[in-house]
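A.B. asks: Below are the sequence and a predicted model for it; my questions follow.
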Amino acid sequence: MKTTAIVLAAGSGSRMKSSVRKQYMEIMGKPLLLYALEEFENSFIDEIILVLPAEDIQHIKENIIEPAGFSKIKALVSGGSTRYHSVRLGLEAASEDTEAVFIHDGARPFVSSDILERALDAVKEFGACVVGMPVKDTIKLSDENGFAKTTVDRARTWMIQTPQTFLYPEILDLYEELARRESELLDRGINITDDAMVMETLGKRKVKLVDGSYDNIKITTPDDIILAESIIKRKNQA
């Protein structure tokens, strides 16, 4: 099965409150983005599409991609105005003979070979899957005034991570349909927040939940940098 990874690194990272985009911030002496790219480079993945802000492409190519000697990066693609616009542009840049596509947030540095293998097995069997982990805390839904309204069954509640993995022709068609129906869906109050939701809203498959890892965190705030450093130190001591 030919596989493509789409690595999303086009976000602004506003919650990091830094003049440097979070995907380029150094963690333990290495740009955040490199961690995920190296994992995909060293895995069974056949090609990588990296989605970046347009103004950063040349800089990242010359200062991160080329020095690292990556051989699987097929294209550097300019991102869109939203996450799902960026995903669609990444999908359109993949090779036509791609069979399975792994859509991953570049701000998740600790994707692993085990996670990728589980996702591959699941997409072969079910056609669509996302990695995540069961929540550890009690989850409550609030009402419009901020009072607890409902307690969610924790046993059936997951924190969703990436990669989110799909059969390529199917998810490409769904993203193209999303582009055509974007205004209609927004008018109906449907705001697409991840790739699984595209399948859930427009597709005909159920999305299988697959174990990721509690280490597979997304770097969003300065506190996450501290947590990421502790994970790296633990991995280095293992």
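C.D. replies: Alright, I've got the coordinates.
A.B. asks: For the rest of this, base every contact and every neighbour count on C-alpha atoms.
C.D. replies: OK.
A.B. asks: Can you identify each of the strands in the chain by residue range?
C.D. replies: 3-8, 26-27, 30-31, 47-52, 73-78, 100-105, 128-134, 139-142, 148-152, 158-167, 208-211 (DSSP state E).
A.B. asks: So which elements touch the helix ranked longest in the chain?
C.D. replies: Counting residues, the longest helix found in the chain (DSSP state H) is helix 168-187. Contacts defined by 3 or more C-alpha pairs under 8 Å, 6 or more residues apart in numbering; DSSP states H and E place helix 168-187 against helix 83-93, helix 195-202.
A.B. asks: Comparing these, which stretch has the densest surroundings?
C.D. replies: Highest mean neighbour count among the helices and strands packed on helix 168-187 (mean count of other C-alpha atoms under 10 Å): helix 83-93, with a mean of 21.
A.B. asks: now that helix against strand 73-78, angle please.
C.D. replies: 140 degrees (axes from the mean of the first three to the mean of the last three C-alpha atoms, to 10 degrees).
A.B. asks: re the thing from before, tabulate the strands of the chain (CSV), appending distance to Val87 and mean neighbour count.
C.D. replies: As requested, the strands of the chain are exported to CSV (distance: least, C-alpha to C-alpha, whole Å; neighbours: other C-alpha atoms under 10 Å):
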stretch, distance to Val87, mean neighbour count
strand 3-8, 7, 27
strand 26-27, 25, 16
strand 30-31, 22, 14
strand 47-52, 8, 24
strand 73-78, 10, 18
strand 100-105, 8, 24
strand 128-134, 15, 23
strand 139-142, 29, 13
strand 148-152, 30, 12
strand 158-167, 11, 23
strand 208-211, 20, 18
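A.B. asks: and here's the other structure:
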Amino acid sequence: MKYYAIIVAGGSGSRMQNVVAKQFLLLDGKPILMHTLEAFAACPLQPELLLVLNIHQHQYWEELCRAHSFTIPHQLIKGGEQRFHSVKNGLKAIKGKGIVAVHDAVRPLVSLELILRSFEAAEAQGSAVAGIAPTDSVRRIGPDGKTEALNRNELLLIQTPQTFTTEILRKAYQQPFRNEFTDDASVAEYSGFTINIIEGTRENLKITYPEDLEIALLYKKKGS
């Protein structure tokens, strides 16, 4: 079986209050994106790495690779207008059948164990989407601005990797883009496919705000 990892790095990083896109910010002396690629490169299944990046950032990324002597093989692919289109561009680069994991570039602490479980579960069941149970109380905001409590035991916080057979993901991404397509699971589900959940990890956080970078560094030092 052939394995692939599409690393989606399209974010501008506006919420990080930084002119540098968040995937390029340094974590423990190295760009976040390099940590993410290293995590998948360490997988014994040897997935082919496809990095989807805004075309205007390709040269900058290549300069970073030279500056940090980063030599992990990966294919650089032009990003799209939305995450949906970026994943679709990544899929176009995959020939033949296999298992493909789609992962946020700014989740650099994804564990090898989670990556392996994701590939194995998707190969067995067609899909594998990482999720964790919320620990905070949760409320829904209605159209009138009023809120109502939800049962957190019935909710999941969804992460990446989100892993599928190439047949499922290709079919799902043939449909037109919709605003409610926030991840691959929502795209596949809208096409009628069942989404199988696997347990994610608390450490697999998505770096979105400045404090997330500090938390990620603490996790990384704890794990080293």
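C.D. replies: Sure, I can see it. All of these numbers come straight from a predicted model, not from anything done at the bench.
A.B. asks: what's the TM-score here?
C.D. replies: The TM-score (TM-score structural alignment, normalised by the length of structure 2) is 0.93; 222 aligned residues with a C-alpha RMSD of 1.6 Å.
A.B. asks: Make CSV from the strands of structure 1 and add distance to Ala228 of structure 1 to it.
C.D. replies: Putting these into CSV (distance: least, C-alpha to C-alpha, whole Å) gives the following:
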stretch, distance to Ala228 of structure 1
strand 3-8, 19
strand 26-27, 8
strand 30-31, 12
strand 47-52, 22
strand 73-78, 25
strand 100-105, 15
strand 128-134, 18
strand 139-142, 24
strand 148-152, 29
strand 158-167, 16
strand 208-211, 20
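A.B. asks: any residues touching the longest helix of structure 1, and which ones?
C.D. replies: Applying C-alpha atoms under 8 Å, 6 or more residues apart in numbering, the external contacts of helix 168-187 of structure 1 come out as 84-85, 88, 91-92, 98-101, 191, 198-199, 202-203.
A.B. asks: if we go to 10 Å?
C.D. replies: With C-alpha atoms under 10 Å, 6 or more residues apart in numbering as the test, helix 168-187 of structure 1 has contacts from 2-4, 84-85, 87-92, 94-102, 127-128, 165-166, 188-192, 195-196, 198-199, 201-205.
A.B. asks: buried ones in that helix?
C.D. replies: For helix 168-187 of structure 1, the neighbour count (16 or more other C-alpha atoms under 10 Å) marks 168, 170-172, 174-176, 178, 182 as buried.
A.B. asks: how about those residues, which pair is most distant?
C.D. replies: Greatest spatial distance in the buried residues of helix 168-187 of structure 1: Tyr168 and Glu182, 20.5 Å, computed using C-alpha to C-alpha.
A.B. asks: circling back: and the helices and strands packed on helix 168-187 of structure 1 as a markdown table, adding distance to Ile225 of structure 1?
C.D. replies: Formatted as a markdown table, these follow (distance: least, C-alpha to C-alpha, whole Å):
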| stretch | distance to Ile225 of structure 1 |
| --- | --- |
| helix 83-93 | 22 |
| helix 195-202 | 25 |
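A.B. asks: Those helices: which one's closest to Ile27 of structure 1?
C.D. replies: Of these, the one closest to Ile27 of structure 1 (C-alpha to C-alpha) turns out to be helix 83-93, at 23.8 Å.
A.B. asks: That closest one vs structure 2, average distance?
C.D. replies: By mean C-alpha distance after the TM-score superposition for structure 1, the fitted helix 83-93 of structure 1 averages 0.6 Å away from its aligned residues in structure 2.
A.B. asks: Excluding chain neighbours, what is closest to the counterpart of Pro210 of structure 2 in structure 1?
C.D. replies: Per TM-score structural alignment, the equivalent position to Pro210 of structure 2 in structure 1 is Pro222. Leaving aside its sequence neighbours, Pro222 of structure 1 sits nearest to Met16 (C-alpha to C-alpha, 6 or more residues apart in numbering; 5.8 Å).
A.B. asks: For that neighbour, the count of nearby residues, please.
C.D. replies: 18 (other C-alpha atoms under 10 Å).
A.B. asks: and Thr160 of structure 2, what pairs with it in structure 1?
C.D. replies: Taking TM-score structural alignment, Thr160 of structure 2 has Thr162 as its aligned residue in structure 1.
A.B. asks: The nearest residue in space to that match that is not next to it in sequence and Gly146 of structure 1, how far apart?
C.D. replies: Spatial nearest neighbour of Thr162 of structure 1, chain neighbours left out: His104 (5.1 Å); criterion: C-alpha to C-alpha, 6+ apart. To Gly146 of structure 1, His104 of structure 1 is 33 Å away according to C-alpha to C-alpha, to the nearest Å.
A.B. asks: Ok, Leu34 of structure 1 next?
C.D. replies: 40 Å.
A.B. asks: Check Met197 of structure 1 too.
C.D. replies: 26 Å.
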